[in-house]
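test case, fold it:
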Amino acid sequence: MTNEPITKDGRRRILEALMYLHDATSAEGPASREEAEILSGVMTMLAFSGIDVARRVRAGADLDPAAARVLDEFEEHITRAASLSQQFLGLVQHADPS
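Model prediction:
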């Protein structure tokens, strides 16, 4: 993982996946496996994008101990969110389709 800004292509992919989920969501029946995989992918992309943002702004926050603590906590939570998203994807991919 680098500290480079989120690319336009990365933002486009996140937006497209979110729009697909919005279009595919309905009140009828459970989500399809494909929808669950897309949701997990979007959540993982968002989490890693959040980690990158936190790392990029850290230089300015290092001047303020309170801001640095908040960034540390944010990075910890967003890293956990990425891990949970990947675990969820693993469960979806190994679920019994019947």
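
when you work out contacts or count neighbours from here on, use the C-alpha atoms and nothing else.
Fine.

show me where the chain has helices.
With DSSP state H, the ranges of helices along the chain come out as 8-24, 33-61, 65-93.

now render the ones you listed as TSV, adding mean neighbour count.
TSV is the format used below for those (neighbours: other CA atoms under 10 Å):
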stretch	mean neighbour count
helix 8-24	13
helix 33-61	18
helix 65-93	16
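
contact partners for the nearest residue in space to Glu35 that is not next to it in sequence?
Using CA to CA, 6 or more residues apart in numbering and skipping residues adjacent in sequence, the residue nearest Glu35 is Leu21, 6.6 Å away. Each residue near Leu21 by CA atoms under 8 Å, 6 or more residues apart in numbering is listed here: 35, 38-39.

quick one more, to check against the first:
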Amino acid sequence: MRSVVISLQEKLNERDDLLLSLQQQENLDYKQRLDIEMKISIYKETLETLGFSEDSYNDDSNMSIAISCLLVNIGLMSLFTCITFQVDIKNLNILRFRFNWRV
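Here you go, the predicted model:
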């Protein structure tokens, strides 16, 4: 299991890079294509479950929604990932984002 500490914007960029590589590489075999599509799907579902969208990931209201969703949906998400946030409670800003893959 690999642990990577990154910002949310970097995670969105990584997902977009995977999508771009999928679209540009026609010579991927079926298994490679499925693997990339699965990773993209997990990124998107995890961020959406936490209440984030690509255009409003730094909005204060979404931060509080994300914290609530994290507490409510921890059982569901633990099937795929272990997610930890360091949160600045006063300003509701996510300082760091830890993402551990379990699949």
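
TM-score for the pair, please.
Laid over one another, the chains give 0.41 as their TM-score (TM-score structural alignment, normalised by the length of the first structure), with 55 aligned residues with a CA RMSD of 3.3 Å.

got CSV for the contacts of Leu21 of the first structure, with distance to Gly60 of the first structure too?
Converted to CSV, the contacts of Leu21 of the first structure look like this (distance: CA to CA, whole Å):
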residue, distance to Gly60 of the first structure
Glu35, 38
Ile38, 34
Leu39, 33
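
what's the closest of those residues to Ser49 of the first structure?
In terms of CA to CA, no member of those lies closer to Ser49 of the first structure than Leu39, at 15.2 Å.

spatially nearest residue to that closest one (excluding sequence neighbours)?
Closest to Leu39 of the first structure by CA to CA, 6+ apart is Leu21, at 7.2 Å.

need the strands for the second structure, in chain order.
Along the second structure, counting by DSSP state E, strands occupy 3-6, 81-88, 93-101.

out of those strands, which one sits most buried?
Of all the strands of the second structure, strand 93-101 carries the top mean neighbour count, a mean of 16, counting by mean count of other CA atoms under 10 Å.

please name whichever of the strands of the second structure is nearest to Gln23 of the second structure.
With CA to CA as the yardstick, what comes closest out of the strands of the second structure is strand 93-101 (23.6 Å).

got the angle between the closest one and strand 81-88?
The directions of strand 93-101 of the second structure and strand 81-88 differ by 160 degrees, with axes from the mean of the first three to the mean of the last three CA atoms, to 10 degrees as the criterion.

by contact count, what packs against strand 93-101 of the second structure?
Under the contact definition 3 or more CA pairs under 8 Å, 6 or more residues apart in numbering; DSSP states H and E, strand 93-101 of the second structure sits against strand 3-6, helix 60-72, strand 81-88.

ok, now with 10 Å
strand 3-6, helix 8-24, helix 60-72, strand 81-88 (3 or more CA pairs under 10 Å, 6 or more residues apart in numbering; DSSP states H and E).

now distance to Glu37 of the second structure too, for those, in CSV please.
Formatted as CSV, these follow (distance: least, CA to CA, whole Å):
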stretch, distance to Glu37 of the second structure
strand 3-6, 20
helix 8-24, 8
helix 60-72, 24
strand 81-88, 16
